[in-house]
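S.K.: sequence unknown, structure follows:
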């Protein structure tokens, strides 16, 4: 399985596509789009093949490869996938070609905002492919320093996509995103570099073979409690900003309002998952004691995100800002499941990351199609769309219902697992979080009623239904939402072994919160 450098090829393929598209002659827009779509489709095929070759009963990290990079500091170019990382990589490679197909004309008209783009069409698609490389790298990295490099490198294509192809206030949104992310990244860098002397000290004590940034070796290292708390905070702050978690979430609504809808699919659907992925992978496994120490505060922030994000979503008049605030609420559920410290909650959280990726992708793609037709993202620019574009309205309804976790659609299972898993340990947090379900029904159904329901207004009298290209772009996402709503087990089979490993780390003496009362008496698994 490991003889062929699967992950290196998966990394290089979209990067090669980005370079190829960038080198095409200026003005060959159609060729640039076709080339980008071809490379993205090839990457998706390779990623799906990789998923089928993954052995859920095998070693935790598979398709591993490691090459010395900065030997003086024990840094390796080390790649590998466990079940959690695999699901995130597959989510990334599946969404990119669909985004390219849906964004066929975004670079020419800045996603329907009417603001002329600053750069060429080929640059837009080259940046999308470059971003794909960074997303694959950040999930595949098994060296902590390499993870940090990809974590920061993702900022570059996102900054230029927003700043060059966004709306009227794109420069403000791009700079705000960059400053928030850079601040979090710099704080995390301090923690990453702090790990080196700690691993070096273990070398002298005979604890490790060499000073290292290897995740697998560092996860077995005992760190003095006070030091572990500071290191945890450095990592957690960066991941909370990326997630985004209240109160460090304010960059997302501004970015969402200005960014092209296709780019938003990747930013909110995939890139932001790096935050919750990092919490589960690094915060919990490298610093389990500190994670337990911080759990009450983190759970409070998660519940605050769920309720605050949902309330603000209700009051939005811009479709993209509304969907952005729903994501703030949904990320609160994911963090709740991770720090609920239960097997069911963490499995549900990872499944929620996958389901939210597809659910949000569907919403942003369809919102993008609406914006292109009306030239506006304001909710009051629509009304009665279902009379003129029934297919668009029908798919929008399915995507919206998945956003409120309707039974039978993918997010329901994951949200149910998060709440039940959290309830076994933190009942108050779980009950308060359940309020978000009621609020979700309000903001989703009200959004649908205001945009799609009622008689067709004069503003949408000439609105056309989805084209074949647009149907092909959004249909696979809707199909996944429906299929995973009824059959989530194949994804859970891949996720669960990795979550069990995390639970093993958290089960170390002193790291597991005590369960009291009838929960413990009934033998519920924490």
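M.R.: Thanks, I have it. What you see is a predicted model; the values in this text were computed from it and never measured. Residues are numbered from 1 along each chain as shown.
S.K.: can we go C-alpha only for contacts and neighbour counts from here?
M.R.: Noted.
S.K.: show me where the stretch 351-500 of the chain has its helices.
M.R.: 385-388, 390-403, 410-423, 427-451, 468-486, 489-506 (DSSP state H, counting those that start in this stretch).
S.K.: quickly note the distance from residue 484 to residue 336.
M.R.: Going from residue 484 to residue 336 by Cα to Cα, to the nearest Å gives 21 Å.
S.K.: more neighbours, these two?
M.R.: Applying other Cα atoms under 10 Å to residue 484 and residue 336 shows that residue 336 carries more neighbours, namely 31 against 21.
S.K.: packing partners for the strand or helix carrying the more buried one?
M.R.: Element membership of residue 336, judged by DSSP states H and E, is helix 319-339. Packing partners of helix 319-339 (3 or more Cα pairs under 8 Å, 6 or more residues apart in numbering; DSSP states H and E): helix 251-258, helix 273-278, helix 288-314, helix 343-374, helix 410-423, helix 427-451.
S.K.: of all these, which lies closest to residue 136?
M.R.: Across these, residue 136 has its closest neighbour in helix 273-278 (10.6 Å, Cα to Cα).
S.K.: how distant is the closest one from the center of its chain?
M.R.: Relative to its chain's centre, helix 273-278 lies at 7 Å (Cα atoms, centre = their mean, to the nearest Å).
S.K.: let's bring in a second model and compare:
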């Protein structure tokens, strides 16, 4: 069945990534002599500066240990974000998960991957991010930004092609988490550049870009948690009433469910990034910070926002507009009281963040500034 396939695929991806991360953790711990994150970060210069030919673990050279550890962390967290092309488990998992499961998956679990990049992969491997990949001649940070850009553009195309409402929202997560990926890539590029130059902090010339993009990435994590949780709550509530996720079977629901319709449009506009709502602030910060570092990738990502609008409007049109499907004339389609309260709570934070983002940005900025001033 679809649920068995989705759960099996989710387990394979998760366990595969986790095993790689476990190997990376053991390699780093053995090489540095500690598993304390702060200690490892403080010893980064010491163990990264060792000769690549030195034996570090079971006869494996330090250079190989570095490569294996970085790759293990990179793949594990790229799966969890998810970054394209490690995203294919997500639409299946969302499509078959219960409403509460989808809300937790999109609102919390995806952010763990981004946190892993910010807290572990960049501080532990600053030199790798600015090293050039063989054959293609671009840095790891640039390649990561490219994959994030593909997630934005292709995620929007994939969402537009869906007729399943939950899969549409799932692909929108790939689209929105792409902006988180670009922000992380800027952080990695400028952090790595400063490290290789022997500086203890990102240069003052690049500090504004680094802080802006990283602040935007972290804020986008928070904002996506609000918007996607609301969208999955509304989509799940609609499924429980109609027992179908097929957009072609909906239509004209605004007539019978005006409150649901208003909530659906509101959450859709939040996901779209309408000015005045939360999504606009974080995406603007990422674009502003990434522009001087990855100009062309940022331009293409902004073009991808046009396609984001396309799938959002497709969802609104399919559910709320058009002729009313008479099959549902005897069904209660209006939002339930408990659903309304939950969406209302999310809506308060969406409005608050859109109109006064500093209530949370000040906290985010303090942590980000500490990260960027603690190199080596």
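M.R.: All right, it came through fine. A quick note: this is a predicted structure, and the numbers were derived from the prediction, not measured.
S.K.: just give me the neighbour total for residue 469 of structure 1.
M.R.: Residues lying near residue 469 of structure 1 (other Cα under 10 Å) number 12.
S.K.: can you point me to the longest helix in structure 1?
M.R.: helix 170-204 (DSSP state H).
S.K.: so how far is that helix off the chain centroid?
M.R.: 19 Å.
S.K.: again, but for stretch 252-265 of structure 1
M.R.: 14 Å.
S.K.: what span of structure 2 lines up against that stretch?
M.R.: Taken onto structure 2 by TM-score structural alignment, stretch 252-265 of structure 1 occupies residues 90-103 there.
S.K.: what residues are up against residue 175 of structure 1?
M.R.: residue 159 (Cα atoms under 8 Å, 6 or more residues apart in numbering).
S.K.: distance of it relative to residue 182 of structure 1?
M.R.: 10 Å.
S.K.: overlap in contacts, the two.
M.R.: By Cα under 8 Å, 6+ apart, no residue touches both residue 175 of structure 1 and residue 182.
S.K.: residue 63 of structure 1 belongs to a strand, doesn't it?
M.R.: Yes. When DSSP: H, G, I helix; E, B strand; the rest coil is applied, residue 63 of structure 1 is found to be in a strand.
S.K.: which residue in structure 2 aligns with it?
M.R.: Looks like residue 63 of structure 1 stays unaligned there (TM-score structural alignment).
S.K.: so residue 63 of structure 1 sits right up against residue 9, yeah?
M.R.: No. The criterion here is Cα atoms under 8 Å, and residue 63 of structure 1 misses it with residue 9 at 11.3 Å.
S.K.: which one of the two has more residues nearby?
M.R.: Neighbour count, other Cα under 10 Å: between residue 63 of structure 1 and residue 9, residue 63 has more, with 21 against 14.
S.K.: how near is the more buried one to residue 44 of structure 1?
M.R.: Taken as Cα to Cα, the span from residue 63 of structure 1 to residue 44 of structure 1 is 17 Å.
S.K.: same question for residue 62 of structure 1.
M.R.: For residue 62 of structure 1, the distance to residue 44 of structure 1 - Cα to Cα - is 19 Å.
S.K.: these two: who's more crowded?
M.R.: Neighbour totals were compared for residue 62 of structure 1 and residue 44, and residue 44 leads with 23 against 20 (other Cα under 10 Å).
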